[in-house]
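Enquirer: got a predicted structure plus its sequence, pasted below:
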Amino acid sequence: MTLAAESPPTTESKSAPRKGRWIDDWEPENEEFWEKTGKPIARRNLTFSIFAEHLGFSVWVLWSVVVLNLSNAGFGGGTPFAPSELFWLTALPNLVGATLRIPYTFAVPKFGGRVWTAISAALLLIPTTALAAMVHFDFVRNQSHDTQFTIMLIVAALAGVGGGNFSSSMANISFFYPEKRKGLALGLNAAGGNLGVAVVQLLTPLVVIVGVPFAIAKNPVHPVHLAYAGLMWMPFIIAAVVCAWFFMDSLSMAKADTKSYATCLKQSQTWVMSILYIGTFGSFIGFSFALPLVIKLTFPEFLAQNPFIGTYLAGLGFLGALIGSVTRPFGGWLSDRMGGARVTLWVFIAMAGFTMLAVYGVNQRSFPLFFGSYMVIFALSGAGNGSTYRMIPVIFGALGRKEVAEKGGDSAATLLSFKRQAAAVIGIAGAIGAFGGFLIQQIFRLASVPVSAAVTSAKTVEAKAAAAAANADWSTSALGIFIGAYVVFAVMTWFFYLRKTTEAARVPSFAYAGV
């Protein structure tokens, strides 16, 4: 079966399903169609979409754990990698994944959701194989520090392919569900993917020390099987490819074409929502990548006193991603009832407040206070992810109804056009939001420069530890920037969607639609 044989026709018909599991007749807003035909098909596609996207996130964030074990795996050329270098190794996959999100969205209408889900899952074998090969063969270890770092940047960048899966998956699933059920469906799809972050940060530290006795593993320097970090995902990736190919479908009307992108770029709402998504998803993915390393650099004394947590649980960093993933569908569900803008506003206000509390925890050298604050921040970012993504189809649905009321014409064609614009905005906002995660890591990287300089200049292991402890409050400057950003995002949400003299006055259906 060739890709050409599976390409959709140029016109949208309502004929029987065609070769390649294409569906031409799809009317989720028709209640009778939805209950008898649409719901089971949508649920099946959602299930396997979640599985593939989950693995995409797992591979995307894999280097957040790998960087913690590079020295134990014998890398560095005799000189441990500086914190600023380690942040580059976690930030680069973030950057590549963010960049890939827009072309990944275009791939859905070109290949169909089924085929592209299989292809995008298969691509995950590249970074996992590259990581395993890099560790298994001694060629990289025999290079100088700088050459090793360059090779690792390339291998880490390959993991970025996992970041693109989100946009194509969300855009595809958005077409399967009726408007009133999109919030929960998109929330579940995104949450299933986001859980991949928690899973990789929980399981990978355990797998790489399989067979190493705790009496040895609890030491700061201990052997690890770092190649397992890549190998462990391969069977699941293959399973995701097979499941997508045999059990998913493609919708003829699921198009977010270049015209839709060009049109939505002219809408001010596209840019407002993309910026707000920096604050929600950018925080989730940026902190997910960075938190294990931030904990290691900020509270080395806590990890030294609790070797089990430091060695087997990567400093508990996985809990943040787990909490944020669980709260994402709750944010969509709550937005269906209260309105996404109200939920988003309170999310940003609370994130600013708890980031202040995290700063206080650093200054007081209280790991429980710092860690607890960040768990709440993750919960809020997850809920905000759901609320902002719920706002996008609602806003563009309202804009479509407004245009029909003002200009008339073919209402079905107009509403479909705005639905396709919403799918395009999902891709754009997803990409820009992911770039926000890269910015967060760069802010952390710049803040860590004093630590890097102090540790590098120290001559002995004891002196290096003392230098790290002396600069343990390095993250407060970065946290201060985040507080200011959350205040700006909260003001934007209020200004554009909750003022009485706002966009809602020009598009009255915003309020009715639950924005």
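Expert: Received, thanks. Numbers count the residues shown, from 1 in each chain.
Enquirer: CA atoms for contacts and neighbours, from now on please.
Expert: Noted.
Enquirer: near Ala465, how many other residues are there?
Expert: For Ala465, the neighbour count with other Cα atoms under 10 Å is 15.
Enquirer: repeat for Lys266
Expert: 10.
Enquirer: pretty sure it sits in a strand.
Expert: No - per DSSP: H, G, I helix; E, B strand; the rest coil, Lys266 lies outside any strand segment and is coil.
Enquirer: another one to put next to it:
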Amino acid sequence: MGLQHIQEALVSHYIEHWDAEDVDAWESGGKDIAKRNLIWSVVAEHVGFSIWSIWSVMVLFMPTDIYGIDAAGKFFLVAVPTLVGSVLRIPYTVATARFGGRNWTVMSALFLFVPTLLTLYLMMNPGASYTTFMLVAATAGIGGGNFASSMTNINAFYPQRLKGWALGLNAGGGNIGVPMIQLIGLLVIATVGNRAPWIVCAVYLVFIAAAAVGAALFMDNLGNQKSDLRSMAKALKFSESWVISFLYIGTFGSFIGFSFAFGQVLQINFLAGGATPAAAALHAAQIAFIGPLLGSIARPLGGKLADRIGGGKITMWTFVAMAFAASILVTAGTMDDNTAGVASAGIMVTFVLGFIALFLLSGIGNGSVYKMIPAIFEAKAQSFDHMDRSEKATWSRSISGALIGFAGAVGGLGGVGINLVLRASYSSPAKSATMAFWVFLAFYIACIAVTWFVFLRKPSTLTTDVDEAKVAVTA
């Protein structure tokens, strides 16, 4: 990568040779190219996350007496796009290498028109069957795949020393798509009530078009970007890959699962307190966006802390704090059960604060876990004596990019689990979420143990900090 390649990028949106580790080329204009691609990657991913989570907003517009879908049915409804989006992250991971980062970002943005238009039509026809609602909700999963392709693409643009911050910023900016669509839903409910969900869809038709046009005008394709299913298969031969994927269930799975469920959980509590469906929807919408917003903002912070302190250390202490926050929910839920579901203001405040803490901490953990991925494989690459510098960089980039998509897919399945556990908890004789809170607490404790055992128990032989790992990790 040199001045000639930078000029090529400005004209053709194609860079044949890109080496982010070349400091001279980076300072001569490479960082500006990377920044431009990062900005529009964030925009496109942001809109994708919004469409992925659109049904977490639509359920607030669906009174049971009109749509005929109860609370358990709604939890399953928002779990469907989570599942589809998680599965799609695997093919989306290799799409940028196959089609080009710019080209795929444009294509994947245009795909978002399908679920948005279908949702708009369906919400204007509430008499449709539950199966129809399920099928349309499934199409929203398209938005969940955008994360994997976006992260894989940006991973290729940035040097190792900046990956934690760049990946955290890219993911955090995308994650903000969740609270953004919830805020738009709040504005609609607050101004015209809970009977006009089509307005939310109409707003996003404009946003989708803007993201596609911006990506087409300002992003670039990289000629030496390689990440295919064979790279993914190679990445999965390393035990650390499976551990990272498991930990991402606890961080991203918590973020996306709670993001989809928090508004509905609040709505159930407000309805139990005697609020009308319209008032319950408004009160839930007024609070629900805060958690995903804080979690999204915290993600770059997690990446930055991992850059400085180490991904393993930040991840473990994040899970310790998440276990404490889950214990707060267990306490609040138990107290609520003992008062026959008629929660006092104090219990409700404790309940909300526990969830907000989990959102914030999951964002930090998302950043720290994803920082571990390129650090681990950069360290492994440096131990390969049969490769030159360029080959090591290519190997590390392709394997890291492949694992980013796979871990994202597995992590997203955690969101499915959260909604199914909450559905089962509310369907139990107790009709409360307390059982679910106990499950969350147990899982975070397991994540603490795994993180310590794999990454911190023997730092002299395995670490996620690159400088130390270069001489410690073997292939």
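Expert: The structure has been received and is ready for your questions. Predicted, not measured: the structure shown is a model, and the values here were computed from it.
Enquirer: enumerate every residue touching Met348 of structure 2.
Expert: By Cα atoms under 8 Å, 6 or more residues apart in numbering, Met348 of structure 2 lies in contact with Ala332.
Enquirer: corresponding residue for it in structure 1?
Expert: Aligned by TM-score structural alignment, Met348 of structure 2 pairs with Phe367 of structure 1.
Enquirer: now swap in Phe218 of structure 2 and tell me
Expert: Structural alignment (TM-score structural alignment) places Phe218 of structure 2 against Phe247 in structure 1.
Enquirer: got a list of what its match touches?
Expert: Phe247 of structure 1 neighbours (Cα under 8 Å, 6+ apart): Arg44, Asn45, Phe48.
Enquirer: next one: Ile440 of structure 1
Expert: With contacts defined as Cα under 8 Å, 6+ apart, the neighbours of Ile440 of structure 1 are Gly282, Ser283, Gly286, Phe287.
Enquirer: and the residue nearest in space to the middle of structure 1, what is it in contact with?
Expert: Nearest to the geometric centre of structure 1 sits Ile285, at 4.9 Å (Cα atoms, centre = their mean). Contacts for Ile285 of structure 1 (Cα under 8 Å, 6+ apart) come out as Ala434, Gly437.
Enquirer: and the one 3 residues further on, by the same measure?
Expert: Contacts for Ser288 of structure 1 (Cα under 8 Å, 6+ apart) come out as Val61, Ser64, Val197, Gly317, Phe318, Gly320, Ala321.
Enquirer: and Pro235 of structure 1, by the same measure?
Expert: Not one residue lies near Pro235 of structure 1 by Cα under 8 Å, 6+ apart.
Enquirer: residue in structure 2 matching it?
Expert: Pro235 of structure 1 maps onto Val206 in structure 2, by TM-score structural alignment.
Enquirer: now its match: which helix or strand?
Expert: Following DSSP states H and E, the helix or strand that holds Val206 of structure 2 is helix 198-218.
Enquirer: average distance between that helix and structure 1?
Expert: With mean Cα distance after the TM-score superposition for structure 1, helix 198-218 of structure 2 departs from structure 1 by a mean of 0.9 Å once superposed.
Enquirer: list the buried residues in that helix.
Expert: 198, 200-201, 204-205, 207-212, 214-216, 218 (16 or more other Cα atoms under 10 Å).
Enquirer: tell me where the stretch 301-450 of structure 2 has helices.
Expert: 311-338, 345-382, 389-427, 434-451 (DSSP state H, counting those that start in this stretch).
Enquirer: I'd like the next helix or strand past the last one.
Expert: Elements were assigned by DSSP H and E; along the chain past helix 434-451 of structure 2, the next helix or strand is helix 466-469.
Enquirer: that next one packs against which elements?
Expert: helix 345-382 (3 or more Cα pairs under 8 Å, 6 or more residues apart in numbering; DSSP states H and E).
Enquirer: I'd say Ser174 of structure 1 and Leu184 touch.
Expert: No - the criterion here is Cα atoms under 8 Å, and Ser174 of structure 1 misses it with Leu184 at 10.7 Å.
Enquirer: more crowded one of the two?
Expert: Neighbours were tallied for Ser174 of structure 1 and for Leu184 using other Cα under 10 Å; the higher tally belongs to Ser174 (25 against 22).
Enquirer: from Leu345 of structure 1, how far off is the aligned residue in structure 1 for Ile448 of structure 2?
Expert: Using TM-score structural alignment, the partner of Ile448 of structure 2 in structure 1 is Ala490. Per Cα to Cα, to the nearest Å, Ala490 of structure 1 is found 5 Å from Leu345 of structure 1.
Enquirer: what about the strands in the stretch 1-150 of structure 2?
Expert: For the stretch 1-150 of structure 2, the strands defined by DSSP state E, counting those that start in this stretch cover 14-15.
Enquirer: residues contacting the equivalent of Met123 of structure 2 over in structure 1?
Expert: Counting by TM-score structural alignment, Met123 of structure 2 lines up with Val135 in structure 1. By Cα under 8 Å, 6+ apart, the contact set of Val135 of structure 1 is Ala73, Leu226, Ala227.
Enquirer: mapped onto structure 2, which of these hold?
Expert: For the contacts of Val135 of structure 1, the contacts that persist in structure 2 are Leu226, Ala227, with contact defined as both residues aligned by TM-score structural alignment, their matches' Cα atoms under 8 Å.
Enquirer: the aligned residue in structure 2 for Asn385 of structure 1: neighbouring residues, count only.
Expert: Superposed on structure 2 with TM-score structural alignment, Asn385 of structure 1 falls opposite Asn366. Each residue near Asn366 of structure 2 was counted by other Cα under 10 Å, and the total is 34.
Enquirer: what sits against Asn366 of structure 2?
Expert: Asn366 of structure 2 neighbours (Cα under 8 Å, 6+ apart): Gly168, Tyr248, Thr251, Phe252, Arg299, Gly302, Gly303.
Enquirer: residue in structure 1 matching the last one?
Expert: When structure 1 is aligned by TM-score structural alignment, the residue opposite Gly303 of structure 2 is Gly332.
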